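Asker: Please work out how this folds:
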Amino acid sequence: MHVLILGGTTEGRLLAGLLDGTVRVTSSLAGRVAAPRLPAGEVRIGGFGGPEGLAAWVRRHDVDAVIDATHPFAERISFNAARAAATAHVPLLVLRRPGWVPVAGDRWHEVGSLEEAAAALDGLGDRVFLTSGRLGLAAFADRPEWFLVRSVDAPDAPMPARSELLLDRGPFTLDGERGLLARHRIDVLVTKDSGGAATAPKLTAAREAAVPVVVVRRPPVPQGVPVASTPEEAAAWARALAG
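Answerer: Model (predicted):
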C-alpha cells in the first residue's frame, strides 16, 4: 500500500514515522521552509500544479490513500487535495491538531483573517508581537504600531513599517516567552489558531501579563472529509485500509 502524506507539520512527520516500514510512505513538502525537518520514508518537495496535477501524480505513482497533514491554515492545498482525491477515486483523511481554546484570564479577540486582525489592533496596544508566519504580513504594512515579527524564515516585503524581525523556530518555552514579552515591552499579541503545544506558551505568557491576543480563526476542513486529531488516529486509519 502506498500512502501520500501532504506534510510540512510536526504531525505529518510523526505520522510518517508511525507508518514507515508498515506501508510505503511518501511525504510531500511545499518547499516554503529553507531547511525543513525531513520525515521518514520517501520525500518529494514542491507543488503539484493544482488539483489536476495532484490527481495525476496520485494515479502515476499508484497512491492508495492520501492524508492531508498540512498546516491548519494551508486552505488551498486542503481543498486541492479533496478535489484530487475525488478525481483519482482514492480515500482522503485530514490530520489536524486541535485548535486552541481560551481559558479564564485570556483576553482574546477572534477574527476571520489577517486583514481583520490588523484592523482589530485599534486601541489594543502600541507594541505588537506578530506570530502569524512569514506570509500575509502586507496586511500590517500600513499600521502605526511597532511590531516584533517572529518567523522561521525571512518574510517577503512588505513588512510593517516599524518592525524588528526575529528568526526562530519552536518549540518555545514559557520562560522564554515571558522574557520576550517583558524585554520588548509587548502589549498585544497577534497569532493564528495553529493549535499544538510547540507555540502555545506565548498564550500563557500573554495571559499572565494581561496582554490582549488577536487570534485568527482557522479555515474549515473541506466538507465531507473525515478528520483525525492525532498521528496515531491517522496511522490507524491507514493501517485499516491496508488490512
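
Asker: only C-alpha atoms for contact and neighbour calcs from this point on.
Answerer: Will do.

Asker: Please look at residue 170 and residue 199 and confirm they touch.
Answerer: Yes. Residue 170 lies in contact with residue 199 (C-alpha atoms under 8 Å); the separation is 6.2 Å.

Asker: Now the second one, please; I'll put the structures next to each other:
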Amino acid sequence: MGAERHILILGGTTEARRLAGELDALPGLRVTTSLAGRVAQPRLPAGQVRIGGFGGPSGLARWLREQQVDALIDATHPFAGTISFNAAQAAAEVHVPLLAVRRPGWVAGPGDDWHDAGSLEEAAAALPALGERVFLTTGRMGLATFAHLDGLWFLVRSVDAPEPPAPPRMEVLLDRGPFTVEAERELIRRHRIDVLVTKDSGAAATAAKLTAAREAGIPVVVVRRPPAPPGVTTACGPADAVRWLRRHLALPGA
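Answerer: This next block holds a predicted model:
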C-alpha cells in the first residue's frame, strides 16, 4: 500500500464537517480540517483539527509544504472571502490542487420582497426606509456597522455573544442552526419584526427565516456574497468534492 495522502480542508461549515467525515472513512487518506477559531465552541469534524490562522497566503503555503498536503479543499463560509483568496494564492505557489466547495445561493420566489445590498454598509443604509424592528442574522462580526441606527430596535442572533460597538436598542439571541420555519415564524411574531437582514449564505440550515419572512409579508435585505477568486474549480457539495479527489489523487473508485 502506498503512503497516506494528506487532505487539508479549510472548514467551519456544515459541508466541511460532512466532507471530513466522508474522507476520514476512506482508506489511505489523512484528513486535517482547519478552523479559524472565531467560534468559542465549534462543532468539530472527524479527523485531525487545527485552530487558528496561517498568517496569510505565505504562511498557508509554508504549512502545505511542511505538512506535505496533497490536495486543498476550501469549504469555508461563502463570506469568508480573505481565506479563499489566500488559499488560491498558496495553492498556486505550492502547486497543490485546489477545490472550492460553494453551496448554491438563495433565489427569491413568488411573494418574496427582497432588497439587494452589496455590503453590510448598504444594508444598514437601507433599513430606516424599510422598518423599525429588525431581525439581524448577519453574525456578530459586523454588528458595529449598525451601531449608529439608534432609531431602530434589533433582534441580533449569533452563535457567540457580540461585543461593542453595537446598536443601543437591541436584544441578543444566542443560537445555532438549523432552524425550523415554525420557530422562525414565532420569533418574527413575538418580537413584532418588520424587516429581516441576512447574508446570502445559502443552504437549508438557515433558510427557514426566508420562508417565515415571506409568510409575514416583511421585506428582507439580502447582502450579496463577496467575489470569489477567479479560475478556481468549484463543487456544490461534499459528494462532488469526493469525486473530484478520487480523480485528482487516483483514489480507488475514481
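
Asker: what's the TM-score here?
Answerer: The TM-score (TM-score structural alignment, normalised by the length of the first structure) is 0.99; 243 aligned residues with a C-alpha RMSD of 0.7 Å.

Asker: where along the stretch 101-250 of the second structure do the helices fall?
Answerer: 120-126, 181-190, 208-216, 238-248 (DSSP state H, counting those that start in this stretch).

Asker: between the ones you listed, which gets nearest to residue 16 of the second structure?
Answerer: Ranking the helices of the stretch 101-250 of the second structure by proximity to residue 16 of the second structure (C-alpha to C-alpha) places helix 238-248 first, at 7.5 Å.

Asker: Adding mean neighbour count and distance to residue 72 of the second structure, write the helices of the stretch 101-250 of the second structure out as CSV.
Answerer: Output for the helices of the stretch 101-250 of the second structure, formatted as CSV (neighbours: other C-alpha atoms under 10 Å; distance: least, C-alpha to C-alpha, whole Å):
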stretch, mean neighbour count, distance to residue 72 of the second structure
helix 120-126, 17, 30
helix 181-190, 15, 36
helix 208-216, 20, 32
helix 238-248, 17, 10
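
Asker: Figure out which of these is closest to residue 51 of the second structure.
Answerer: Ranking the helices of the stretch 101-250 of the second structure by their distance to residue 51 of the second structure (criterion: C-alpha to C-alpha) puts helix 238-248 first, at 21.4 Å.

Asker: any chance of the helices of the stretch 101-250 of the second structure in JSON lines, plus distance to residue 149 of the second structure?
Answerer: As requested, the helices of the stretch 101-250 of the second structure are exported to JSON lines (distance: least, C-alpha to C-alpha, whole Å):
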{"stretch": "helix 120-126", "distance to residue 149 of the second structure": "8"}
{"stretch": "helix 181-190", "distance to residue 149 of the second structure": "20"}
{"stretch": "helix 208-216", "distance to residue 149 of the second structure": "22"}
{"stretch": "helix 238-248", "distance to residue 149 of the second structure": "40"}
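
Asker: Any idea which of the ones you listed gets closest to residue 10 of the second structure?
Answerer: Taking C-alpha to C-alpha, helix 238-248 is the member of those nearest to residue 10 of the second structure, at 13.0 Å.

Asker: shouldn't residue 18 of the first structure be in contact with residue 235?
Answerer: Yes. Contact criterion C-alpha under 8 Å: residue 18 of the first structure and residue 235 qualify, at 6.6 Å.
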